[in-house]
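[1] Here is my input; please provide its structure:
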Amino acid sequence: MTTKHSVPGDPAERIRIKRIYETAGSEDGHRILIDRLWPRGMSKEHARLDGWEKGVAPSDDLRKWFQHKSERWAEFQERYRAELKEKDSELDALAAIARSGTLTLLYGAADEEHNNAVVLREVLLEREKQRDTGNE
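    Sure thing, here's the model as predicted:
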């Protein structure tokens, strides 16, 4: 279901993740940094951000516990999802951006498979699926 304010198409194509150190491109759409800390060695000019949503980043305690250790990935996902349950307004704002065009969630971690952007994208896609099926 699309509203008159939505861009048609699969949300999975409109919600992307990208390492902030990769070159920005026009296909990125809205570029939103979702880390709590500014990425090391990255200038604000080079980042080309449209926003910085620290509020959806993992808490400092969770970030420090995880340390991007793959053996902690499953538990990190559970804990981070629990934190995101308290972030409805921030998630709604990101989802609204994605409904109007492409949203690229930017992260600084070196591990491209085990990071908060992967989890956040999944959560946003799940919310959009629930919204589309009317199960909010």
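
[2] drop to CA atoms for contacts and neighbour counts, all remaining ones
    Fine.

[3] so Asn115 touches Leu106, yeah?
    No. Using Cα atoms under 8 Å, Asn115 makes no contact with Leu106, being 10.6 Å away.

[4] If you count neighbours, what's buried in stretch 16-27?
    Under the neighbour-count criterion of 16 or more other Cα atoms under 10 Å, stretch 16-27 has Arg16, Ile17, Lys18, Arg19, Ile20, Tyr21, Ala24 buried.

[5] List the contacts of the top helix by length along the chain.
    The residue-count maximum for a helix in the chain (DSSP state H) belongs to helix 116-133. With contact meaning Cα atoms under 8 Å, 6 or more residues apart in numbering, helix 116-133 is reached by 1-2, 11-12, 15-17, 34, 57-58, 77, 80-81, 91, 94-95, 105-107, 136.

[6] For the comparison step, fold the sequence that follows:
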Amino acid sequence: MPTRAVDIERVYDHPGAEDGFRVFADRLWPRGLRKDAFHYDDWAKDLAPSTELRRWYGHDVAEFAEFRSRYLAELESPDGRTAVERVLELAGDRSIVLLTATSDVEHSHVEVLRDFLVELLREFS
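    You can find the predicted model right below:
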């Protein structure tokens, strides 16, 4: 069975796209956007880093390695696993598109989350 794709898109890039299972994975709603400004199938706030971790990181690229480690620990926690399993169940066999409003995707939680999901899906395929 082929591994399902897990992609990342910014909410501003393809707002009407309906490819795969589209998960808005930020804890906070993007400023200035209405709830119907882009297409998403689920708003998985519980997949985003905790408020404490998000505030600690503050998108300081120098802290990304430590942020990654702390966020992976949150994803591995019982609550994190429950959130991940819920999204995977909702997605079914569809590919997953992680949506974010962040401008620096490469140093964001969705980059870590994508890698985590890809590895998890690889284990189960």
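
[7] Overlay the chains and give the TM-score.
    Put the two chains on top of each other and the TM-score (TM-score structural alignment, normalised by the length of the second structure) is 0.88; 122 aligned residues with a Cα RMSD of 1.5 Å.

[8] Are any of the contacts of helix 116-133 of the first structure buried, and if so which?
    11, 15-17, 34, 57-58, 77, 80-81, 91, 94-95, 105-107.

[9] any idea where the strands of the first structure begin and end?
    Secondary structure of the first structure by DSSP state E: the strands cover 15-19, 30-33, 51-52, 103-107.

[10] The last one against the second structure, how far on average?
    Which is strand 103-107 of the first structure. Here the mean offset of strand 103-107 of the first structure against the second structure after fitting is 0.8 Å, by mean Cα distance after the TM-score superposition for the first structure.

[11] quick one: that strand aligns where in the second structure?
    On the basis of TM-score structural alignment, strand 103-107 of the first structure is assigned to residues 96-100 in the second structure.

[12] on that earlier part again, between all of the buried ones among the contacts of helix 116-133 of the first structure, which two are separated the most?
    Pro11 and Pro58 (23.0 Å; Cα to Cα).

[13] residue contacts, Lys45 of the second structure?
    So Lys45 of the second structure contacts Phe24, Ala25, Asp26, Arg27, Leu28 (Cα under 8 Å, 6+ apart).

[14] By neighbour count, which of those wins?
    Phe24 (27 neighbours; other Cα atoms under 10 Å).

[15] Show me what that one aligns to in the first structure.
    Using TM-score structural alignment, Phe24 of the second structure pairs with Leu33 in the first structure.
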